[in-house]
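Colleague: Take a look and give me a structure for this.
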Amino acid sequence: MYVERWLMHSCFFSWIIFSSSHLPALQSNRNLSCRLDLFNFKQGITNDPSGVLSSWDISGSFCTWRGVACGKALPPSRVVSLELNSLQLAGQLSPSLANLTSITWLDLGSNLLSGPIPKEFGTLPKLQDLILANNNLSGIIPASLFKDSSRLVVINLQRNFLNGPIPDFHTMATLQILNLAENNLSGRIPPSLGNVSSLTEIHLDLNMLDGSVPETLSRIRNLTALTLGYNQFGHFPAELYNITSLRIHDLGDNITGLIPPSLANASKLQEIDLFYNALAGPVPLLGSLPHLRVLNLGSNSLKSDNWAFITSLTNCSNLTMLIMDDNRLDGSLPISVGNLSSNLQRLDLGNNQISGKLPEQIGNRPQLQLLAMDQNSISGEIPP
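Modeller: So this is what the prediction gives:
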């Protein structure tokens, strides 16, 4: 009697009709293929100081190897996860891992891996999480990652030495977290990134990106974190300040002009980092942001404008950090500074043009750990 079964070659399936008496042999061949693909990865590791790969014996069951997990559904012995994080592994990534077509989780972060990211990784049909952060990887980001990886949910390549442009984005209906921060990426952010409507976090800070930030990013309705600081952008469209779902907004540095009042419409914001820019004019009234915890506007050219923004911030009961050092704030601090959140831990107004006495009410903040008023023209006694 004949039955239809799968035959895997290098962990790929192909249909074939064969006698049931051949099942054990074919299963064995498929297991051998997966074992060899994993062993090829091991051979690319040049330093394993903790001996974590010592269990990877070519004659053993690869499902028992350190970091390897196999699925429980039929057929058996199908690799679904490879997790070898923070093990000081050195060497290069093997393209043979792309033959593990059932893998959904690939985490090799926080090691000492070097060389390029194999373009074959973009062909893994079920891969959901790709974590290669905190390594020494170099070269360009394979375009296949943003073209053929239709099921990816997380791409984390942070803190490597990747260079070149960010590839264009194609159909990526499931991608939620994109972290390419702290690399050497250059060129412009592709406008096609704005078409990835499933994104909730975009981290591109600490690169060498330039040009205008595409307005298309404002179309991503569920975006909660947008970090673009420490690049060389020339223009930020006002629409980026209007993303109402944002909780973390880090656009520094090299931004010029005014902070638009529409920033107050992003009612879910928890953290605003616009430090070390060339922003000028008054600080908008942000009292309508009930979840705001951190407001960092340091190292700009902002003006106090009768300190109306301080009075407005008294409505932000979750505020823990207010940093406005190295600006052009002048005049005397208002009494309303004593009504800032009882959770306030850090108030930094150093290196401005503030004069007069410190309001006694400033001492009413029970959680205040740091009060920086250096390089101003403050007079009188320090409040108890």
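
Colleague: CA atoms for contacts and neighbours, from now on please.
Modeller: Will do.

Colleague: State the next helix or strand along the chain beyond whichever strand or helix holds Ile16.
Modeller: Using DSSP states H and E, Ile16 maps to strand 12-19. The first helix or strand that comes after strand 12-19 along the chain, using DSSP H and E, is helix 23-43.

Colleague: Point out the other helices and strands that that following helix packs with.
Modeller: Counting contacts by 3 or more C-alpha pairs under 8 Å, 6 or more residues apart in numbering; DSSP states H and E, helix 23-43 is packed against strand 2-9.

Colleague: how far off helix 23-43 does the strand it packs on point, in degrees?
Modeller: Per axes from the mean of the first three to the mean of the last three C-alpha atoms, to 10 degrees, the angle that strand 2-9 makes with helix 23-43 is 10 degrees.

Colleague: Report the buried residues of strand 2-9.
Modeller: For strand 2-9, burial by neighbour count (16 or more other C-alpha atoms under 10 Å) applies to Arg5, Trp6, Leu7, Met8, His9.

Colleague: Including distance to His203, could those residues go into TSV?
Modeller: Converted to TSV, these look like this (distance: C-alpha to C-alpha, whole Å):
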residue	distance to His203
Arg5	44
Trp6	41
Leu7	41
Met8	38
His9	38
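
Colleague: Looking at those, which is nearest Gln270?
Modeller: Met8 (49.5 Å; C-alpha to C-alpha).

Colleague: got a list of what the closest one touches?
Modeller: For Met8, the contacting residues are Ser14, Asn29, Arg30, Ser33, by C-alpha atoms under 8 Å, 6 or more residues apart in numbering.

Colleague: let's see 6 Å
Modeller: Arg30 (C-alpha atoms under 6 Å, 6 or more residues apart in numbering).

Colleague: repeat for Tyr241
Modeller: Contacts of Tyr241 (C-alpha under 6 Å, 6+ apart): Leu263.

Colleague: Now do the SS call for it.
Modeller: helix (DSSP: H, G, I helix; E, B strand; the rest coil).

Colleague: Doesn't Ile113 belong to a helix?
Modeller: Slight slip there: residue 113 is Leu, not Ile. No - counting by three-state DSSP, Leu113 is not found in a helix; it is strand.

Colleague: And it, how far from Leu53?
Modeller: According to C-alpha to C-alpha, to the nearest Å, Leu113 stands 15 Å off from Leu53.

Colleague: When these two are compared, which one has more neighbours?
Modeller: The residue with more neighbours, out of Leu113 and Leu53, is Leu113; 27 against 17, by other C-alpha atoms under 10 Å.

Colleague: residue contacts, that one?
Modeller: Leu113 makes contacts with Ala90, Gly91, Gln92, Asn135, Asn136, as judged by C-alpha under 6 Å, 6+ apart.

Colleague: Please identify which of these is nearest to Arg221.
Modeller: Asn135 (31.8 Å).

Colleague: For the comparison step, fold the sequence that follows:
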Amino acid sequence: MSLADSQPGGSNGADRLALLAFKGRISNDPFHVVSSWNESVPYCEWSGVICGGRLHPNRVRALHLSSSGLVGSLAPEIGNLSFLREISLFDNSFHGEIPHEVSFLSRLRYLILFNNSFEGEIPPNISQCSNLIQLRFAYNNIVGKIPEEFGTLSKLQFLSFHFNRLTDQIPHSFGNLSSLDTISGASNDLSGSIPDALGQLTRLIFLGLGGNKLFGTIPPSVYNLSLLGAFSVEINQLQGSFPPNLGLYFPNLWRLSVFENQ
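Modeller: Below is the predicted model of the structure:
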């Protein structure tokens, strides 16, 4: 730890260098958001950079750069922002892979990357960010399977990955996500059956898996989800039927979408 870092109010060279590396990966900045980042202004005053904390007020806690028109890739040096709790980059044009260095951010609570052009697979070691509350990858070009390791994210409440190109099965480890209230995974290429383990997610209020290649029957355990408000599994290859007293199982249901199945 540097002397500056150890002093309340002191700046941190690692944070500054990481932010400059982030800026260096931006190829187009139409609103001059990161192009305004320069040495004449303290980095905690740079646009979209939020610092704070009682003991370390000049450590970067959040990057709020959504809807900024940014084009570029995400610098691996972002993993050096060790006090970061939120990355909010939605509604831009980031491309390339999500760097595995994100997994170094043990304090991270919100990773919000939807509506970009990220490619490649989801780094499984993001599961090391054990404080994650929201993980939002929707509307990208991500491929491969959903990491089984995500089942260790016990604090995760919101998971969205709809409109990507994800394949393979829904991990059975999702049954361990006891804090989860939202799974939004429509319009991928997911296959296999709906895991029986999803019936363990008693806080779930939104389950959206339409537009995939799921088959088999809806497991009876799903009827344990009495808080469920939206259940969407349309455009799959599911079979079977619902119990006649469905409303007793789902008293809070406001959306039921099952068209184009078997």
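
Colleague: Fetch the TM-score of the aligned pair.
Modeller: The TM-score (TM-score structural alignment, normalised by the length of the second structure) is 0.93; 257 aligned residues with a C-alpha RMSD of 1.8 Å.

Colleague: quick revisit: from the chain's centre, how far out does the strand holding Ile16 of the first structure sit?
Modeller: Remark: strand 12-19 of the first structure is offset 42 Å from the chain centroid, using C-alpha atoms, centre = their mean, to the nearest Å.

Colleague: buried residues in that strand?
Modeller: Phe18.

Colleague: packing partners for it?
Modeller: Secondary-structure packing of strand 12-19 of the first structure (3 or more C-alpha pairs under 6 Å, 6 or more residues apart in numbering; DSSP states H and E): strand 2-9.

Colleague: Please find the angle between the direction vectors of the strand it packs on and strand 12-19.
Modeller: 150 degrees.

Colleague: returning to that earlier point: output the contacts of Leu113 of the first structure in CSV; the columns should cover secondary structure, distance to Ser267 of the first structure and neighbour count.
Modeller: Below are the contacts of Leu113 of the first structure laid out as CSV (DSSP: H, G, I helix; E, B strand; the rest coil; distance: C-alpha to C-alpha, whole Å; neighbours: other C-alpha atoms under 10 Å):
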residue, secondary structure, distance to Ser267 of the first structure, neighbour count
Ala90, strand, 45, 18
Gly91, strand, 46, 21
Gln92, strand, 45, 21
Asn135, coil, 36, 23
Asn136, strand, 39, 21
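
Colleague: overlap between the residues you listed and the second structure?
Modeller: Comparing the contacts of Leu113 of the first structure with the second structure on both residues aligned by TM-score structural alignment, their matches' C-alpha atoms under 6 Å, the contacts found in both are Ala90, Gly91, Gln92, Asn135, Asn136.

Colleague: Using the three-state scheme, assign the spatially most central residue of the second structure.
Modeller: Geometric centre of the second structure, nearest residue: Leu135, 1.9 Å, by C-alpha atoms, centre = their mean. Three-state call for Leu135 of the second structure (three-state DSSP): strand.

Colleague: which ones are touching it?
Modeller: With contact set as C-alpha under 6 Å, 6+ apart, Leu135 of the second structure has these partners: Leu111, Leu159.

Colleague: now do Arg85 of the second structure
Modeller: Arg85 of the second structure touches Arg61, Ala62, Arg107, Leu108, Arg109, counting by C-alpha under 6 Å, 6+ apart.

Colleague: I'd like to know how many residues surround Asn261 of the second structure.
Modeller: The burial count for Asn261 of the second structure: 15, using other C-alpha under 10 Å.

Colleague: Which residue in the first structure aligns with it?
Modeller: Following TM-score structural alignment, the counterpart assigned to Asn261 of the second structure within the first structure is Asn277.

Colleague: Quick check, that match in contact with Asp250.
Modeller: No - in this structure Asn277 of the first structure lies outside contact range of Asp250 using C-alpha atoms under 6 Å: 11.4 Å.

Colleague: And Tyr139 of the second structure? What does it align with in the first structure?
Modeller: Match for Tyr139 of the second structure (TM-score structural alignment): Arg159.

Colleague: Against Arg78 of the first structure, how distant is that match?
Modeller: 31 Å.

Colleague: Ile126 of the second structure is in contact with Leu105, isn't it?
Modeller: No - judged on C-alpha under 6 Å, Ile126 of the second structure makes no contact with Leu105 at a distance of 8.8 Å.

Colleague: What ranges does the first structure have for its helices?
Modeller: 23-43, 308-313 (DSSP state H).

Colleague: in the first structure, what residues pair with stretch 179-195 of the second structure?
Modeller: Under TM-score structural alignment, the match for stretch 179-195 of the second structure is residues 198-214.

Colleague: Sort out which residues of that stretch are buried, please.
Modeller: 198-210, 213-214.

Colleague: outside of that stretch, which residues touch it?
Modeller: Under C-alpha under 6 Å, 6+ apart, the answer for stretch 198-214 of the first structure is 174-188, 191, 222-236.

Colleague: Output the contacts of Leu113 of the first structure in a markdown table, with distance to Gln353 of the first structure appended to each entry.
Modeller: Output for those, formatted as a markdown table (distance: C-alpha to C-alpha, whole Å):
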| residue | distance to Gln353 of the first structure |
| --- | --- |
| Ala90 | 52 |
| Gly91 | 54 |
| Gln92 | 54 |
| Asn135 | 44 |
| Asn136 | 45 |
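
Colleague: how far away is Ala181 of the first structure from Gly234 of the first structure?
Modeller: For Ala181 of the first structure, the distance to Gly234 of the first structure - C-alpha to C-alpha - is 19 Å.

Colleague: To clarify, my last question referred to Arg346 of the first structure.
Modeller: 31 Å.

Colleague: of those two, who's got more company?
Modeller: Arg346 (18 against 14).

Colleague: hang on, that one packs against Leu370?
Modeller: Yes - the pair Arg346 of the first structure / Leu370 is scored as a contact, 4.8 Å apart, by C-alpha under 6 Å.

Colleague: Quick one: map Ile141 of the first structure onto the second structure.
Modeller: By TM-score structural alignment, Ile141 of the first structure lines up with Ile122.
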